[in-house]
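>>> Sequence unavailable; structure follows:
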């Protein structure tokens, strides 16, 4: 099965779960450039369970739209556990979503370093608990392939992580 079909299947599964829970989703994306929001909104009827997407490609956008701390970006970088954690917290704060997925990574072909090679992606998932508090889970991935492959793998991993979080 192609990765495109896996993404479509994951969106369908996520949609049913979100509808059953009457929950809302938001995305906070960097390296995917809005791909997660796109695949979700490709599904007719997604407006019932998809609230909004934040595409925060630049560090300035992460700060302005999601309130990511400048110190976090300076000390840890955009491709870090700390950054995606703050992206989830900001997306929950500035949306009506019950669940959020955030990603920041290096899709390539350039931009990598020995510490963070191309294909390094941090993902975070959050669930609103009791008002504005959140439960946030993070994970680092090391994807292979070209820019498109890294972005698609990030999208699929983000969706699968959401399914796991929403099911718990």
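Noted; the coordinates are in hand. Because the structure is a prediction, the values reported are computed rather than measured. Numbering: from 1, shown residues only.

>>> contacts and neighbour counts: CA atoms only from here.
Noted.

>>> where exactly do the helices run in this protein?
Applying DSSP state H to the chain gives helices spanning 3-21, 35-41, 59-66, 70-76, 81-93, 147-167.

>>> can those go into TSV with extra columns for distance to residue 114 and mean neighbour count?
Below are those laid out as TSV (distance: least, C-alpha to C-alpha, whole Å; neighbours: other C-alpha atoms under 10 Å):
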stretch	distance to residue 114	mean neighbour count
helix 3-21	28	16
helix 35-41	27	20
helix 59-66	21	18
helix 70-76	15	13
helix 81-93	17	25
helix 147-167	18	20
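
>>> first vs last residue of stretch 129-143, how far apart are they?
31 Å (C-alpha to C-alpha, to the nearest Å).

>>> Just give me the residue closest to the centre of this protein.
When C-alpha atoms, centre = their mean is applied to the chain, the residue found nearest the centroid is residue 102 (2.6 Å).

>>> try this one side by side with the last:
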């Protein structure tokens, strides 16, 4: 799953748009390791204002706390790259937007920053909806920084479709 082209991302975002428009849902994003790439893919599509509400880029722990309400205790105890923080980011995104559903990404894209417990390529993605449904998934992507980030974006977009349909 390493070689993800711009065309693959564009194809997936068209599916996201169709799904969200059909369900009359608005999306908001919260991104750390992808630096706004999911939001960029969303807004690359003309007319995305009918389904894309806003995006947060919360790279630092302080930004995650201030903009999304991620608990400092969660960040201290589990680290930014954790299931709890990803889920708090997704929930906070909904609380700080007018969106119906959200996605959040937090991970280690590399080349540095990895540890034995959280190697480079570790990415947590969470999806939340206003009906109090939160799901998350741990991914271990391979490749360089660009590849890890592309894989994370594609996984996030695929999850938006799945969660919007459920």
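Arrived safely, thanks for sending. Please read these numbers as outputs of a predicted model, since none were measured by experiment.

>>> Once you drop chain neighbours, what's closest to the equivalent of the residue nearest to the centre of the first structure over in the second structure?
Under the alignment (TM-score structural alignment), residue 102 of the first structure pairs with residue 104 in the second structure. Excluding the flanking residues, the one nearest residue 104 of the second structure by C-alpha to C-alpha, 6 or more residues apart in numbering is residue 30, at 4.5 Å.

>>> pretty sure residue 121 of the second structure contacts residue 138?
No: Residue 121 of the second structure is beyond contact range of residue 138, at 10.2 Å (criterion: C-alpha atoms under 8 Å).

>>> So which of these two has more stuff around it?
For residue 121 of the second structure versus residue 138, the count of surrounding residues by other C-alpha atoms under 10 Å is larger for residue 121: 24 against 16.

>>> Report the separation between the residue nearest to the centre of the first structure and residue 52 of the first structure.
Residue 102 of the first structure is 12 Å from residue 52 of the first structure, where distance means C-alpha to C-alpha.

>>> list residues touching both of the two?
The contact sets of residue 102 of the first structure and residue 52 overlap at residue 27 (C-alpha atoms under 8 Å, 6 or more residues apart in numbering).

>>> follow-up on the earlier one: distance of the residue nearest to residue 104 of the second structure from residue 124 of the second structure?
Between residue 30 of the second structure and residue 124 of the second structure the computed distance is 12 Å (C-alpha to C-alpha).

>>> cool, and residue 117 of the second structure?
Distance, residue 117 of the second structure to residue 124 of the second structure, using C-alpha to C-alpha: 14 Å.
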